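1. Just need the structure, nothing else, for what follows:
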Amino acid sequence: MRDIVLFCFILGLLPLVLKRPFIGVLMFTWVSLMNPHRLTYGAAYAFPFEAIIVGVTLIGIVISKEKMRFPPTTCVLVLGALCLWMTLTTFFGLEPDRAWAEWNRVMKTMTLFVIIICCVNTKKEIQQFAAIVALSIGFFGIKGGIFTVLTAGNSHVYGPEGSYISDNNALALALLMALPIIWYLWLESRQKFIKMALLALVILASISVVGSYSRGAILGGAAIGLFLVIKSKHRFSTGLILLLIIPICAAIMPAQWFDRMHSIDNYSADTSALGRINAWGFAVNVANSHILGGGFDCFTNRQFFVFAPDPHNQHAAHSIYFQVLGEHGYVGLSLFLLFMFLAWRTGTRVIKHCKGRPEDEWASNLAAMCQVSMIGFAVGGAFLTMAYYDLFYDVVALLVLLEKLLLSPKSIARTSNLTTQSELQEG
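-> All right, here's what the predicted structure looks like:
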């Protein structure tokens, strides 16, 4: 039954995508983040919905009369340079077959990023895109939060099987990154029922993060909580809600959860932590030996016997930073960090531009929450192999879109003209 509903829903909307590519953007963002096909049990489970939606969206871009604007910002250009560098490293990858398979997946993510920043052009579209991003992940916050409460926290929360967030740690990071965007929706909502529903979603998603048993997520959650208060214009109410969520989560979780969290400060006795440190040493050794790094997906048993401090303790990178370092060398890591820095600066410019402009407060709030989401990725991602996760690039796309809408030369000129006309009328 689920398969039939999903087929009818997606295929039924495709004709609209040809006329309005923005609908395609919402659809493939929803499919890539929520993975609704992975919640089915029949033909839809492995059906290439995303590829079909993207293909129809590209056709729509060509034949549609809607204007597309590519914003050639420094942030976007640096991402382009990173993609070119990653392509070069793939040609010389230590594991060629695995490297090209992962290159194909990563470049699809980057292609979607470009389509998004070209097709989304108005305030309403940006807000709708933000809602899809937040609620696609928020669905698992509801599901996982309820599951954690019903099981009294005795079972781990996992994402949909066969997806990028099937692992409990990956799902926890995704929820952490989505929480600030959900909070933005709560800030902007004016209807009492929707506001209460979004607040319930924040609470359930927080419980779901705790129920994942992810230690990295707890560190990321602490960082997000701090920056959420700092970035919020309603610091008292934000801090109060966060303080109420903490005891709720603590009351639900059993003693075994606290035992696992306490193991953070005893890494020398934790085989998982030692494995991560070994993987980080592997990444450093590969980068020191090869200026191009090892290429995508080089963290294999065969390569560990050559480069790892302990060749018998093979692990995934377990860090976005060491993942990029091992796969693309110091140049790749520098470009990746520069991209993150420029994305943050984009948010700062938007916030600065909106200061003293009540009509643009929505954009300031969204930019601030995107920055908080980036903090979650930067901190939580330090312990996870998720450098190319779609959600992070969707969050950066939101910042680029805000800059395109508010800070492009045409937008600034239009704002200046309106300000001048208003002054003349007042005079």
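
2. Every contact and neighbour count from this point should use C-alpha atoms.
-> Noted.

3. The top helix by length along the chain: which residues count as buried?
-> Longest helix in the chain, counting residues (DSSP state H): helix 320-354. By neighbour count, and taking 16 or more other C-alpha atoms under 10 Å as the criterion, the buried residues in helix 320-354 are 320-336, 338-340, 342-344, 346-351, 353-354.

4. now it, how far from the centre of its chain.
-> Offset of helix 320-354 from its chain centre (C-alpha atoms, centre = their mean, to the nearest Å): 14 Å.

5. Against which helices or strands is it packed?
-> If contacts are counted by 3 or more C-alpha pairs under 8 Å, 6 or more residues apart in numbering; DSSP states H and E, helix 320-354 sits against helix 74-91, helix 271-289, helix 361-380, helix 390-407.

6. ok, Ser98 to His234 distance?
-> For the record, residue 98 is Arg, not Ser. Arg98 sits 48 Å away from His234, going by C-alpha to C-alpha, to the nearest Å.

7. oh sorry, the question was meant for Ala269
-> On the measure of C-alpha to C-alpha, Ala269 and His234 end up 42 Å apart.

8. circling back to that earlier point, out of the helices and strands packed on helix 320-354, which comes closest to Asn168?
-> Closest to Asn168 of these is helix 361-380 (C-alpha to C-alpha; 12.7 Å).

9. Okay, buried residues for the closest one please.
-> Those would be 362-380, for helix 361-380 by 16+ other C-alpha under 10 Å.

10. now swap in stretch 81-90 and tell me
-> Going by 16+ other C-alpha under 10 Å, stretch 81-90 has these buried residues: 81-83, 85-87, 89-90.

11. would you turn those into TSV with distance to Asn154?
-> Shown next, in TSV, are the buried residues of stretch 81-90 (distance: C-alpha to C-alpha, whole Å):
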residue	distance to Asn154
Ala81	46
Leu82	42
Cys83	42
Trp85	45
Met86	42
Thr87	44
Thr89	44
Thr90	43
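
12. Also this sequence, please, to line up against the first:
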Amino acid sequence: MLRSLWLLFLYTSFLGLGVNAPFVATLGYVWVDTFQPQAISYIILNQLPVAMIMGAAAFGLYLLLDRRSPPRLSLETILQVAMGIWVTLTIIWAAVPDAAWEKWDWAFKTVMFAAFLPYVIRSRVQIEAFAQTYVFSLAANFVPFGLKTLISGGGYGSNLGLQAGNSGLAEGGLLSTVGLMAVPLAIYLGSHSQLMPRLKLMPLAYWAIAGLAVVTAIGTFERSALIGLVVLFAYMWMRSRHKLRLGVVGCLGACLLVYSTSSAWDARIETIGHFENENSAYVRILVWKWTLGYVAEHPFGGGFQAYLTDHIEVPGVDNEPGFTEFGRAFHSIYFEVLGEQGYPGLLMFLALAGVTFVRLHRAAKRAREDPELRWVVALSDALQAGLAVFLTSGAFVGIAFQPMFWYFISMGISLNAYMWRVEHSPSSPVVGWRATATSPSTEAISPPSAGGWRSRPAIPFVKVAAPKR
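-> Down below sits the predicted model:
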């Protein structure tokens, strides 16, 4: 009962604060979309369309109060909108129309809301608030899972987090992937946060969150998590200025992992090298082979949930008879997009990831020249590391239209738009969410705002001579 009342208070707080600061309502939608309070509430919230209400508030408040200094139209945004249009068109020739509409209902909203986010998230504080909201919404799921894993050792298919079942963040493949993607973001917040109190132990709290995310990934017993963990460490090591220190931490962590993991975890991970003797892994390969044959005949894909039409002939192994399996999921972001959206959808998906990597790298390169923009470099590296995890772990999990990929893309767009404003504004970077425009002369000139939702009158800048001593 108390938990339900607390969740109701948080929900109404997002709505109430959003009236005064519209971007807060957008953060509220991110919280609802990620944390899903309606799934663990016993009263009121579980009876309301909480996501629809918060989403309508986010769009409505932006249109009424916040239509200022929109970012330049970027290639990433064009690709996001194009993907939203394309997934809608594929419904026309969907192989399983009813199931396709069911997935379209949430996938389309994810893609289009992600395209909308950079119009609201503009300043440094807003970007950080978005990252904080997303990390803590995810942490509510993987922190209890990680703590219970330290006690019980975890297990494949175990529900140790907030949610039960085998969907959403209760599914091990998705939970382990988003947990690892949150690691570099949490480390960034621990070092560069402006919203949290500057206490000596605050960075340790974020490192603890990152550590529990790693423990959660291991505790799910997902083989994709191990691959993502290796890629995460390798990418962070390459981008780090303290390679020796990070290398020592990584080696110690690997030794601790080998020492502490159970025989059940070891046995499951060993199947990576012997996939032909493990039905789950081998059937996935057969599904991918079926998908390639399917798109050869249907180059525009079969619409959402097209996998429901597959039939996989699994040959017998070690004197065991073969069998036929119907409706086996793609278990890969690449084959999921290819089978459902065809070659045009896969091309847009890969282009979106590639363009984002290039733009983030360029933004970090330009920001290194200014000590005040070190946070841009750090956030760029964190986003690149998270996307690298998604693109590798996701090769074995069908999560292409889950929010984390699209939210990371949107944060990258917001970061690049911020850099553009800084470089094209005659004033110094604005760090607050309410921008005060300044001019280098006594005549007030209003440059493009770097953030905020209400503009203040320009304040002329007057040079004051230093006192003589």
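
13. Do you know the score for how well these two fit?
-> Scored against TM-score structural alignment, normalised by the length of the first structure, the superposed chains reach a TM-score of 0.91; 420 aligned residues with a C-alpha RMSD of 2.6 Å.

14. follow-up on the earlier one: give me the angle between the longest helix of the first structure and helix 390-407.
-> Calculated by axes from the mean of the first three to the mean of the last three C-alpha atoms, to 10 degrees, helix 320-354 of the first structure forms an angle of 20 degrees with helix 390-407.

15. matching residues in the second structure for helix 320-354 of the first structure?
-> Here helix 320-354 of the first structure aligns to the second structure at residues 333-367, judged by TM-score structural alignment.

16. Once aligned, what mean separation remains between the matching stretch and the first structure?
-> Compared with the first structure after the fit, stretch 333-367 of the second structure shows a mean deviation of 0.8 Å (mean C-alpha distance after the TM-score superposition for the first structure).

17. now do stretch 172-189 of the second structure
-> Taken against the first structure, stretch 172-189 of the second structure registers an average deviation of 0.9 Å after superposition, with mean C-alpha distance after the TM-score superposition for the first structure.

18. Which part of the first structure matches that stretch?
-> Going by TM-score structural alignment: stretch 172-189 of the second structure matches residues 168-185.

19. repeat for stretch 231-242 of the second structure
-> Counting by TM-score structural alignment, stretch 231-242 of the second structure lines up with residues 223-234 of the first structure.

20. Now for Lys302 of the second structure: which residues touch it?
-> Lys isn't right for residue 302 of the second structure; it's Gly. 90, 93-95, 339-342 (C-alpha atoms under 8 Å, 6 or more residues apart in numbering).

21. make that Val25 of the first structure, sorry
-> Contacts of Val25 of the first structure by C-alpha under 8 Å, 6+ apart are 54, 57, 115-116, 119.

22. Just give me which of those residues are shared by the second structure.
-> Mapping those onto the second structure (both residues aligned by TM-score structural alignment, their matches' C-alpha atoms under 8 Å) leaves 54, 57, 116, 119 still in contact.

23. Identify the residue nearest the residue mapped onto Val376 of the second structure from the first structure in space, chain neighbours excluded?
-> Here Val376 of the second structure is matched to Ala363 in the first structure, going by TM-score structural alignment. Among residues not flanking Ala363 of the first structure along the chain, Leu402 sits closest, at 6.8 Å (C-alpha to C-alpha, 6 or more residues apart in numbering).

24. What's the match for that neighbour in the second structure?
-> Leu402 of the first structure maps onto Leu415 in the second structure, by TM-score structural alignment.

25. So what's the residue count around that match?
-> Using other C-alpha atoms under 10 Å, Leu415 of the second structure is surrounded by 26 other residues.

26. correct me, but it touches Ala378?
-> No. Shown here, Leu415 of the second structure and Ala378 do not form a contact pair, counting by C-alpha atoms under 8 Å, at 11.2 Å.

27. right, and the helices and strands packed on helix 320-354 of the first structure - which one's nearest Arg38 of the first structure?
-> Going by C-alpha to C-alpha, the one of those nearest Arg38 of the first structure is helix 390-407, 16.5 Å.

28. Once aligned, what mean separation remains between the closest one and the second structure?
-> So helix 390-407 of the first structure averages 0.8 Å relative to the second structure (mean C-alpha distance after the TM-score superposition for the first structure).

29. For that helix, which helices and strands make contact with it?
-> Helix 390-407 of the first structure is packed against helix 21-34, helix 96-119, helix 123-150, helix 168-188, helix 320-354, helix 361-380, with contacts defined by 3+ C-alpha pairs under 8 Å, 6+ apart.
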